[in-house]
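Visitor: what's the 3D shape of this:
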Amino acid sequence: MKKILVALGCAMLTAGPLVAQKAGPYIPETDTAVLHKLEDWQDWKFGLIMHWGPYSQWGVVESWSLCPEDEGFTQRKPYGIPYYEYVQKYEGLAKTFNPTKFNPQRWAKATKDAGMKYMVFTTKHHDGFCMFDTKQTDYRITSPNVAFSKNPKADVTKEIFAAFRNEGIHIGAYFSKPDWNTENYWWPYFPPKDRNVNYDLKQYPERWNKFKQFTYNQIEELMTGYGKVEILWLDGGWVRPLNMHNDESLSWNKTPAQDQDIDMGGITKMARSHQPGLIVVDRSVHGPYENYRTPEQQIPNEPLSYPWETCMTLANSWSYVPGDTYKPVNTIIHNLVDIVAKGGNYLVNIGPGPDGEWHDAAYTTMEGIGAWMKLNGNAIYGTRAIAPYKDGKVCFTQHKQTNEVNAIYLLDENEQLPATITFKGITPAKGATMKVVGTNTTVKWKSTANGVEITVPASLQSKGFKHAVAFSFKH
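Guide: Alright, predicted model coming up:
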């Protein structure tokens, strides 16, 4: 993940022409169990992702300061520190990482209370530090030289998955395909030039094969030792076969691309043999292993024709930053309604701190979200997009089971529900009853030359509704 919304690029190392291809079409899944899981996932609508690692001790962007590229999001602090000196200090953070206030049960409860139905956790980011008990490397949270390794909760991935699962929340594992710590991706014999593998794959194929096996083994550990996992969320889209590059990925490159094929077919087959129906998200690699797409830090202007999920920070940064500013609850609710009306899911990020706690503001923000979701969840969960999706300040969703339509009026901050709400594009069935979602209250409506007009009685206006109000009716 990136600290800010940018087109993250990659420079690659072998020579040879490569013709740019346009972003490929979405390739539908054929595995019936996966299709059923995708249908379930589209019912969940709202989820949490967490970026966490030793870098939280410095309050810096996750992993990217190790990347030897001159971009705003890769800058080292203090500015000008020699690269290898910085790398040594960064990797030394593992030894002092000691989140003694780590309490995943509190996170899980706050997530459930916020109305979130699934969670994705960063088991390994690009820096290669593993937040799980891998046997493939010593660069892991359970390594004896890590301060937290003596804690009974040292395998934080296992603890997090169990705590969230106990709250009925579905589990996803974030995993970075590139690994900047292992010698078979960034070989110490050569200096890294950018975010890509730093040696010629054609000249050293045995080294790349070792990296492929390393990746396979780590993913298999996650698929076999951590209970039920329903989403494998893969990041680092520059690791892809040569023929899978498109205009987007080539626009990242500064040198010709290499064939960084890690055998996604073999990985997916293995993973699903252990986790039947597993959703695989090979982010930005538009092929058969990208079961849904993940626009980052943005909401599409129009509905998309395939399963998708906006991933976005709840504050400003993906990783922990002291004093980070959290988005207002009103903004989060409006984003959620907009995304769901367009047929997507909303995955919001919180970065835990070095002590194992969230910011206090994260908890209060989640509480505010939950208060709205408790009242209006029926207008969100289990719904699908219905044209025209949005008319002015009104967004539409439709229950896939009952076919009831929800017209969701977006309230500005501190706005009182108006006496009259009008929308175009959808008309209730003749004689249909219109209800305020989450209450037993009905309201009157009529068709006019300007569309459907809802009359809101003064008793409803005075109830102090916040963020958005949903009205349901038969269509």
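
Visitor: contacts, neighbours, all on C-alpha from now
Guide: Will do.

Visitor: please name the residues that touch the nearest residue to residue 210 once chain neighbours are set aside.
Guide: The shortest distance from residue 210 to any residue other than its chain neighbours is 6.6 Å, reached at residue 184 (CA to CA, 6 or more residues apart in numbering). If a contact means CA atoms under 8 Å, 6 or more residues apart in numbering, then residue 184 has 207, 208, 210, 211 as its contacts.

Visitor: just the residues you listed now: which is nearest residue 380?
Guide: Among the contacts of residue 184, residue 211 lies closest to residue 380 (CA to CA), at 42.2 Å.

Visitor: who touches the helix or strand hosting that closest one?
Guide: According to DSSP states H and E, residue 211 maps onto helix 205-224. For helix 205-224, the surrounding residues in contact (CA under 8 Å, 6+ apart) are 134-136, 173, 175, 177, 184-185, 201, 229, 262-263, 267, 270-271, 274-275.

Visitor: to compare against the first, here's the next sequence to fold:
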Amino acid sequence: MKLHRLLSLALLGAIALHAPSAARADSRGEYVAETDPLVVRKLDQWQDWKFGFMMHWGPYSQWGVVESWSICSEDVGWCQRPEGVAYVDYVKQYEALPDTFNPVRFDPAAWAEVAREAGTKYVVFTTKHHDGFSMFDTRQTDYRITAPNVPFHDNPRADITRAVFDAFRAKGFGIGAYFSKPDWHSDDYWWPRFATPNRHVNYDTRKYPERWRRFVDFTHAQIGELTRDYGRVDILWLDGGWVRPGDTLEDVAQGLAGVPWPQDIDMPGLAAMARRNQPGLIVVDRAVGGRYENYRTPEQKIPDEPLPYPWETCMTLGDSWSYSPNDKYKSTRTVVQMLVDVVAKGGNYLLNVGPQPDGQLPAEAVSRLREIGAWMKTNGGAIYASRAVAPYRDGKFRYTRMKNGDVYAIYLPDADEQRLPAQLEIPGPSPRAGSRLAVLGSDVQLEWRREGERTIALIPEAAREATAGSPAWAIRLPGATGRMR
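Guide: The predicted model follows:
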């Protein structure tokens, strides 16, 4: 049986980032606020964007398997290799995937247009995942998309990261570069002299400091290329939180046979270099905490309450981060209501789609994104540039606050609710006396009155009909709070 068939049986449907706690983005310790005024300004702009688009893509998409993780020798259910294939043989075949990677239908302008139609405002693209394959024209390694052995190397769009960044920048998007700190292809991270029992560097960095120094220099050089040679970059989104100084390890790296030696890549030097190239760059050193995690990234989940620092839920549209045949995509209603819940709690929502091996976005994902975008086109005024406001949520309502003092009460219907109730009782902030209330998507003025701590709004039949079938309804409450400074 061919390897890709074995893989599909063993790995299809695995959820890539359903990793154990050591791989999740739940940072420990206090958030350290940034003081650089350029970064603070960029963070404020990023918080205005609210809704982002992410893509995990690489040669692994040809097999439709979890990105990178199946070459990690850890005995966990979400990255099992197929029965009957020896680990060493599997890794060799995985690392040969670039030899057949030829995404001739890759059209970054089409990606950017779909993302724009979805209502997203920034993109985070995987320039390099843990397997070490660079989706950009790096000069530091031959394991890259532009290498001569890759069939796509002579395509005009062969430098995929450049093509993606240019296309999205042309549509006015903020630009984020996902970059994996660990590199399982590098001999200076996984040294062939030793076995690779887990995700960590497989030699004692204290015993072999020169080898580790080479890896640090390699990492800095690649990030230098991305931040110097690829135009404006707004976010450096670093993954692989187990790569960190020894004094920050605590118990984060001790699971899955964690290692006792540090994996310090000199974040102060790296961040300083990247910001010389990109003044105001947001740095997201995921799961590490400290001054280089400018915002935090709860993964595949939404916090129960607002968080007291900038944050972003990163989540898949389907079950998998990378392309998986027959992936099960979330409904439009589910995504919209998650987005509203995240934004009401003061966060951003980063939604991931895995492109196909031929370079196209899956048709079902595109359809779903356009449906989400239709809702955003009508209701984006309640989402973009908003901030959290108490009570954040109450029953089926979520609240967002605008800089002019207006509040939006967003009603999240049950699955069987196709139309707004004829009367809404909206707890919380009171509209300014004499103001005009309306449901976004309808010009019909609502009659309203204040009773105690609730706003009673009557929804005319015309407004209910005009907005029928929406996954969420937003009602503007003018002047419900003071202006934001």
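
Visitor: returning to what we had before: drop anything exposed from the contacts of residue 184 of structure 1.
Guide: 207, 208, 211 (16 or more other CA atoms under 10 Å).

Visitor: tell me the contacts of the most centrally placed residue in structure 1?
Guide: Nearest to the mean C-alpha position of structure 1, by CA atoms, centre = their mean, lies residue 311 at 4.1 Å. The contact partners of residue 311 of structure 1, taken as CA under 8 Å, 6+ apart, are 294, 295, 296, 297, 298, 346, 347, 348, 349.

Visitor: all helices of the stretch 351-475 of structure 1, in order?
Guide: Assigned by DSSP state H, counting those that start in this stretch, the stretch 351-475 of structure 1 shows helices spanning 360-376, 458-461.

Visitor: pull out the buried positions in the last one.
Guide: Think helix 458-461 of structure 1. Neighbour-count burial for helix 458-461 of structure 1 [16+ other CA under 10 Å]: residue 460.

Visitor: residues in structure 2 aligned with it?
Guide: When structure 2 is aligned by TM-score structural alignment, the counterpart of helix 458-461 of structure 1 is residues 461-464.

Visitor: the helices in the stretch 201-350 of structure 1, which residues?
Guide: Going by DSSP H, counting those that start in this stretch, the stretch 201-350 of structure 1 shows helices at 205-224, 247-252, 264-274, 329-341.

Visitor: what is the aligned counterpart of the residue nearest to residue 210 of structure 1 in structure 2?
Guide: So, by TM-score structural alignment, residue 184 of structure 1 is matched to residue 188.

Visitor: could you do residue 337 of structure 1 as well?
Guide: So residue 337 of structure 1 corresponds to residue 340, using TM-score structural alignment.

Visitor: neighbours of the counterpart of residue 433 of structure 1 in structure 2, how many?
Guide: Mapped onto structure 2 by TM-score structural alignment, residue 433 of structure 1 lines up with residue 436. If you count neighbours by other CA atoms under 10 Å, residue 436 of structure 2 ends up with 15.

Visitor: so the closest residue to residue 369 of structure 2 other than its chain neighbours versus residue 449 of structure 2, what's the distance?
Guide: Spatial nearest neighbour of residue 369 of structure 2, chain neighbours left out: residue 118 (5.0 Å); criterion: CA to CA, 6+ apart. Using CA to CA, to the nearest Å, we find residue 118 of structure 2 at a distance of 36 Å from residue 449 of structure 2.

Visitor: can you pick out the residue with more neighbours from these two?
Guide: More crowded of residue 118 of structure 2 and residue 449, by other CA under 10 Å: residue 118, with 24 against 16.

Visitor: does the more buried one really touch residue 367, like I thought?
Guide: No - with contact defined as CA atoms under 8 Å, residue 118 of structure 2 does not reach residue 367; the gap is 9.6 Å.

Visitor: contacting residues for the aligned partner of the residue nearest to residue 369 of structure 2 in structure 1?
Guide: Aligned by TM-score structural alignment, residue 118 of structure 2 pairs with residue 114 of structure 1. Contacts for residue 114 of structure 1 (CA under 8 Å, 6+ apart) come out as 366, 367, 368, 369, 370, 371, 373.

Visitor: tell me which residue of structure 2 lines up with residue 199 of structure 1.
Guide: Residue 199 of structure 1 maps onto residue 203 in structure 2, by TM-score structural alignment.

Visitor: sorry, slip of the keys, the one I care about is residue 128 of structure 1.
Guide: That one, residue 128 of structure 1, aligns with residue 132 by TM-score structural alignment.

Visitor: swap in residue 320 of structure 1?
Guide: Match for residue 320 of structure 1 (TM-score structural alignment): residue 323.

Visitor: got a list of what the nearest residue to its match once chain neighbours are set aside touches?
Guide: Computed as CA to CA, 6+ apart, the closest residue to residue 323 of structure 2 that is not its neighbour in sequence is residue 354, at 4.3 Å. By CA under 8 Å, 6+ apart, the contact set of residue 354 of structure 2 is 55, 56, 57, 320, 321, 322, 323, 324, 361, 362.

Visitor: ok, of these, which one's closest to residue 385 of structure 2?
Guide: Closest to residue 385 of structure 2, out of all of these and judged by CA to CA, is residue 55, at 23.6 Å.

Visitor: the aligned residue in structure 1 for that closest one: what's it in contact with?
Guide: Here residue 55 of structure 2 is matched to residue 50 in structure 1, going by TM-score structural alignment. Taking CA under 8 Å, 6+ apart as the criterion, residue 50 of structure 1 is in contact with 120, 121, 122, 318, 349, 350, 351, 352.

Visitor: I figured the first one hits residue 172, correct?
Guide: When you say that, I think you mean residue 120 of structure 1. Yes - between residue 120 of structure 1 and residue 172 there is a contact at 4.2 Å, judged by CA under 8 Å.

Visitor: overlap in contacts of these two?
Guide: 231, 233.

Visitor: and for the match of residue 199 of structure 1, the neighbour number?
Guide: 22.

Visitor: mind checking which helix or strand it is in?
Guide: Using DSSP H and E, no helix or strand contains residue 203 of structure 2.

Visitor: any idea how far it is from residue 354 of structure 2?
Guide: Distance, residue 203 of structure 2 to residue 354 of structure 2, by CA to CA: 33 Å.

Visitor: what's the answer for residue 226 of structure 2, then?
Guide: Taken as CA to CA, the span from residue 226 of structure 2 to residue 354 of structure 2 is 22 Å.

Visitor: circling back: now tabulate the buried ones among the contacts of residue 184 of structure 1 in JSON lines and tack on distance to residue 61 of structure 1.
Guide: Formatted as JSON lines, those follow (distance: CA to CA, whole Å):
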{"residue": "207", "distance to residue 61 of structure 1": "29"}
{"residue": "208", "distance to residue 61 of structure 1": "28"}
{"residue": "211", "distance to residue 61 of structure 1": "25"}
